[in-house]
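> Pasting a predicted model and its sequence here:
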Amino acid sequence: MGFVTELASPQQLTGWKHVYSGKVRDLYVPADGSDDYLLVVASNRVSAFDHVLEPPIPGKGALLTALSNWWFERIDLPNHLAGPGAPAIPDEVADRAVVTRRLEMHPIECVVRGALTGSGFAEYRRTGAVCGIELPAGIEDGDLLDTPIYTPAYKAPLGEHDENITYEKSVELVGEEAAAALRDASLRIFTAARDLAAERGVVLADTKFEFGRDPRAEGAAELVLADEVLTSDSSRYWDAAAYSDERKPRRDRLASFDKQIVRDWLAANWDRTGEPPALPDEIVSRTYDRYAELYTRLTGAPARS
């Protein structure tokens, strides 16, 4: 996750000390100085083109937290959510925060692509490959791949951009055993999630996972799934009916359940110089509705506004 400088006036939460903020999340540690836990707060901020925009999207943080927790319950792998005995989540952020174990994180962002689009498609057009994986000729933007591919990235130091790498480079970074475990777990989770999403009329095109290890736990070499998982901000989802309708323009077939509405509006109304303009109320509302639609489609539960 990309980080920004400390907020001028971070939210004060009883029992917790603010340590730093990402573009869309805030992190806290226990105020008593213990280092076993983190409080991860999903804000309502929205970012695009490396800028945090105004106004925020009310309800966005709660939706992403709820969706991530929903997926954690369905993934057969240890995750970072803290168990009994952990500090309580403050009431002020109860619907958009989680208490997690402090982990030693692997420096690999585990990206899985079930379709080729975005930066992966751009790399394919230039080289015929993605992260060193050679692919057949003739793939078009948005085409589903016969077999999902694992295309890792190196998590750069704070303030720098992540770097796409080959699997062989990931072996150099974390060792052969850990690299294989990261790859295999990522592909297994993606495949199960893709199948579940398909049952609900949604195409999971690609996603990213992050993993760590808990040095305090027995079997500390075991992978622990961390960060957000399979949310609109970490994954690309398409409506299956629209995707399959070849009468529609490709842009409509590949409309994702995320902040694409924000990016499109900003691209049309800002030349990327100076500060970005404020988002119109209609764009804020439509963006929330898009996040909420995915949540309801996947979970079957109404989104709480």
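Everything's here; your move.
> Please count neighbours and contacts with C-alpha atoms only from this point.
Noted.
> which SS state does residue 52 fall under?
Classification of residue 52 by DSSP: H, G, I helix; E, B strand; the rest coil places it in strand.
> Surely it is in contact with residue 25?
No. Using C-alpha atoms under 8 Å, residue 52 is not in contact with residue 25; the gap is 11.3 Å.
> Show me which residues of the helix or strand harbouring residue 186 are buried.
Using DSSP states H and E, residue 186 falls within helix 176-199. Across helix 176-199, burial judged by 16 or more other C-alpha atoms under 10 Å covers 178-179, 182-183, 185-187, 189-191, 193-194, 196-197.
> Now residue 208. Nearest residue, chain neighbours left out?
Spatially, and ignoring its direct neighbours in sequence, residue 208 is nearest to residue 111 (4.2 Å; C-alpha to C-alpha, 6 or more residues apart in numbering).
> Would you enumerate the residues in contact with the one you found?
Neighbour list for residue 111: 150-153, 186, 206-209 [criterion: C-alpha atoms under 8 Å, 6 or more residues apart in numbering].
> let's see 10 Å
149-153, 164, 183, 186-187, 190, 206-210, 234-235 (C-alpha atoms under 10 Å, 6 or more residues apart in numbering).
> Pretty sure residue 54 sits against residue 45.
Yes. In this structure residue 54 lies within contact range of residue 45 using C-alpha atoms under 10 Å: 7.7 Å.
> These two - which one has more neighbours?
Between residue 54 and residue 45, residue 45 has the larger neighbour count (other C-alpha atoms under 10 Å), namely 19 against 15.
> What's the local residue count around the closest residue to that one other than its chain neighbours?
Take residue 45 and drop its neighbours on the chain: the residue closest to it by C-alpha to C-alpha, 6+ apart is residue 56, 4.5 Å away. Counted by other C-alpha under 10 Å, the residues lying close to residue 56 total 18.
> and if you look at the one 3 residues further on?
If you count neighbours by other C-alpha under 10 Å, residue 59 ends up with 19.
> and the contacts of residue 111, which of them are in helices?
183, 186-187, 190 (DSSP state H).
> now, which of the residues you listed sits nearest residue 79?
Comparing the ones in helices among the contacts of residue 111 against residue 79 with C-alpha to C-alpha places residue 186 closest, at 13.2 Å.
> Now do the closest one against residue 131, distance only.
From residue 186 across to residue 131, the span is 16 Å (C-alpha to C-alpha, to the nearest Å).
> One more: residue 141?
17 Å.
> residue contacts, the nearest residue to residue 36 once chain neighbours are set aside?
Nearest residue to residue 36, sequence neighbours excluded (C-alpha to C-alpha, 6+ apart): residue 102, at 5.3 Å. Contacts here follow C-alpha under 10 Å, 6+ apart; on that basis residue 102 touches 29, 35-39, 80-82, 212-216, 226.
> which one among these gets closest to residue 265?
Nearest to residue 265 among the contacts of residue 102, counting by C-alpha to C-alpha, is residue 226 at 31.8 Å.
> hold the first one in mind and look at this next one:
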Amino acid sequence: MSSEALTSIPLTSLPRLSQGKVRDLFSLPDNHTLLFVTSDRISAYDVILKNGVSSKGVILTLLSAEFFKVLSSRIPGLKHHFIGLGPLSASNIVTAEEQQMLRGRSMTVRRLKIFPIEAIVRGYVTGSAWLEYQKSQTIHGIEQVPGLSQCQQLPQPIYTPSTKAELGEKDINISPAEARKIVGDKYASRIEDLAIACYKAGAAYAEERGIIIADTKFEFGLDEETDEIYLVDEVLTPDSSRFWSKADYEVGREQDSFDKQVLRNWLTSNGLKGKPDVQMPPEVVEKIKGRYLELFERLTGNTLEDALKGL
């Protein structure tokens, strides 16, 4: 695998529909499916860094694919957009060079109408939730039990949605009631129930492997023909979740994370939080990559090289 980070996706055989902070979305010929391609770009505080982290897109894609299978096996009736890794019937759709570039970092998914919210679920009080709790004993405006300490587990996981901002804009924390206004009464409760069920199932799976999932964000889409809700986007990756080592976990302090916290800490300590055109030094890039790879191996029981065999 190349040691260089792939920060742009040079795919010309398919029409590009959109480009997000990390992923590019392409239309497939059947009009019912899409190609979801994950670059090595990395963002923090809603800003994309100038340089990327090599292999990151592969780690996120293969970890998402694993968790789609895990959640389907543990949540009866769960529907998701994942169909398979890579573009199906690739020889007829993309060139050999493009196929090699897409290896391990692309998946074919169902084309759905995406609900415009981030379905965040928190199992522990940390990050922005901890800052709010210290001021008001609330999280996203939801009253919490008194006396919680930093990074303490909540009595029950809570649903704390946010807006889904356009590229270049910032997500805004909202209450479940505000999310209900956005997605409508017909779907709001189902999205909340599915998000919490997915968190609980994913957290149980991770805990069996010595990992705590402190919080995560899911996205959901609608099949307008069947009126069914699907789990979409990435699932339980270090870009979308906070992961801690169960063995090292200690209430009352910030935890050492297997996720983007390494980058957030570096940006904050250097006065670069939220600033554009920031380039990470090599040591920060390598530390992030090392954390992502270790998490992948602990959650899947596989090295990235072995996971790529046969793709």
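Thanks, I have the structure now. Only a predicted model underlies this, so the values are computations on that prediction, with no experimental measurement involved.
> Any idea what the TM-score is?
Once superposed, the chains reach a TM-score of 0.85 (TM-score structural alignment, normalised by the length of the first structure), with 287 aligned residues with a C-alpha RMSD of 2.5 Å.
> The lengthiest strand in the first structure vs the second structure, average distance?
Secondary structure of the first structure read by DSSP state E shows that its longest strand is strand 202-213. Its aligned residues in the second structure lie a mean 0.7 Å from strand 202-213 of the first structure after superposition (mean C-alpha distance after the TM-score superposition for the first structure).
> for that strand, packing partners?
strand 104-105, strand 108-115, strand 144-150, helix 176-199, strand 224-226, strand 235-239, helix 240-244, helix 281-299 (3 or more C-alpha pairs under 10 Å, 6 or more residues apart in numbering; DSSP states H and E).
> try it again with 8 Å
Under the contact criterion of 3 or more C-alpha pairs under 8 Å, 6 or more residues apart in numbering; DSSP states H and E, strand 202-213 of the first structure touches strand 104-105, strand 108-115, helix 176-199, strand 224-226, strand 235-239.
> against the second structure, where does the shortest one fall?
Using TM-score structural alignment, strand 104-105 of the first structure corresponds to residues 113-114 of the second structure.
> now the longest one
Across the second structure, the stretch matching helix 176-199 of the first structure (TM-score structural alignment) is residues 185-208.
> Check the secondary structure at the counterpart of residue 51 of the second structure in the first structure for me.
Alignment note (TM-score structural alignment): residue 51 of the second structure maps to residue 55 of the first structure. Here residue 55 of the first structure is recorded as coil under three-state DSSP.
> For residue 55 of the first structure, grab the count of nearby residues.
15.
> That one contacts residue 279, correct?
Yes. Contact criterion C-alpha under 8 Å: residue 55 of the first structure and residue 279 qualify, at 6.3 Å.
> and the gap between the residue positioned nearest the centre of the first structure and residue 159 of the first structure?
What sits nearest the mean C-alpha location of the first structure, by C-alpha atoms, centre = their mean, is residue 234, with 1.9 Å. Distance of residue 234 of the first structure to residue 159 of the first structure, computed by C-alpha to C-alpha: 19 Å.
> again with residue 244 of the first structure
Distance from residue 244 of the first structure to residue 159 of the first structure, by C-alpha to C-alpha: 39 Å.
> in stretch 212-224 of the second structure, what counts as buried?
For stretch 212-224 of the second structure, a neighbour-count test (16+ other C-alpha under 10 Å) marks 212-222 as buried.
> actually stretch 274-283 of the first structure, not the one I wrote
Neighbour-count burial for stretch 274-283 of the first structure, counted by 16+ other C-alpha under 10 Å, picks out 276, 279, 283.
> Quick check: closest non-adjacent residue to the aligned partner of residue 248 of the second structure in the first structure.
With TM-score structural alignment as the criterion, residue 248 of the second structure lines up with residue 242 in the first structure. The shortest distance from residue 242 of the first structure to any residue other than its chain neighbours is 5.0 Å, reached at residue 253 (C-alpha to C-alpha, 6+ apart).
> if we can go back for a sec, for the buried residues of stretch 212-224 of the second structure, which one is nearest residue 236 of the second structure?
For those, the nearest to residue 236 of the second structure is residue 216 (6.6 Å; C-alpha to C-alpha).
> Isn't that closest one up against residue 241?
Yes. Under the criterion of C-alpha under 8 Å, residue 216 of the second structure makes contact with residue 241 at 4.1 Å.
> And residue 63 of the first structure, how close does it get to residue 259 of the first structure?
13 Å.
> helix, strand or coil for residue 265 of the first structure?
Following three-state DSSP, we place residue 265 of the first structure in the helix state.
> Just give the closest residue to it, not the sequence neighbours.
Using C-alpha to C-alpha, 6+ apart and skipping the chain neighbours, the partner closest in space to residue 265 of the first structure is residue 283 (7.7 Å).
> contacting residues around the counterpart of residue 42 of the second structure in the first structure?
Structural alignment (TM-score structural alignment) places residue 42 of the second structure against residue 46 in the first structure. For residue 46 of the first structure, the contact set (C-alpha under 8 Å, 6+ apart) comprises 23-24, 52-54, 56-57, 259.
> Can you tell me which of those are buried?
For the contacts of residue 46 of the first structure, buried by 16+ other C-alpha under 10 Å: 23-24, 52-53, 56-57, 259.
> that older thread, adding distance to residue 269 of the first structure as columns, could you present the ones in helices among the contacts of residue 111 of the first structure in a markdown table?
A markdown table is the format used below for these (distance: C-alpha to C-alpha, whole Å):
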| residue | distance to residue 269 of the first structure |
| --- | --- |
| 183 | 40 |
| 186 | 38 |
| 187 | 38 |
| 190 | 36 |
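> from those residues, which single one is nearest residue 299 of the first structure?
residue 190 (16.9 Å).
> And the contacts of residue 102 of the first structure, which is closest to residue 172 of the first structure?
Of all these, the one with the least separation from residue 172 of the first structure (C-alpha to C-alpha) is residue 212, at 17.1 Å.
> any idea how far that closest one lies from residue 44 of the first structure?
Residue 212 of the first structure is 26 Å from residue 44 of the first structure, where distance means C-alpha to C-alpha.
> And the contacts of stretch 234-249 of the second structure?
60-61, 63-64, 67-68, 202, 207, 210-218, 255-261, 292.
> In it, which residues are buried?
Buried, per 16+ other C-alpha under 10 Å, within stretch 234-249 of the second structure: 234-245, 249.
> Also stretch 291-305 of the first structure?
Buried residues in stretch 291-305 of the first structure (16+ other C-alpha under 10 Å): 291-298, 303.
> Tell me the gap between that stretch and the middle of its chain.
From the chain centre to the centre of stretch 291-305 of the first structure is a distance of 17 Å (C-alpha atoms, centre = their mean, to the nearest Å).
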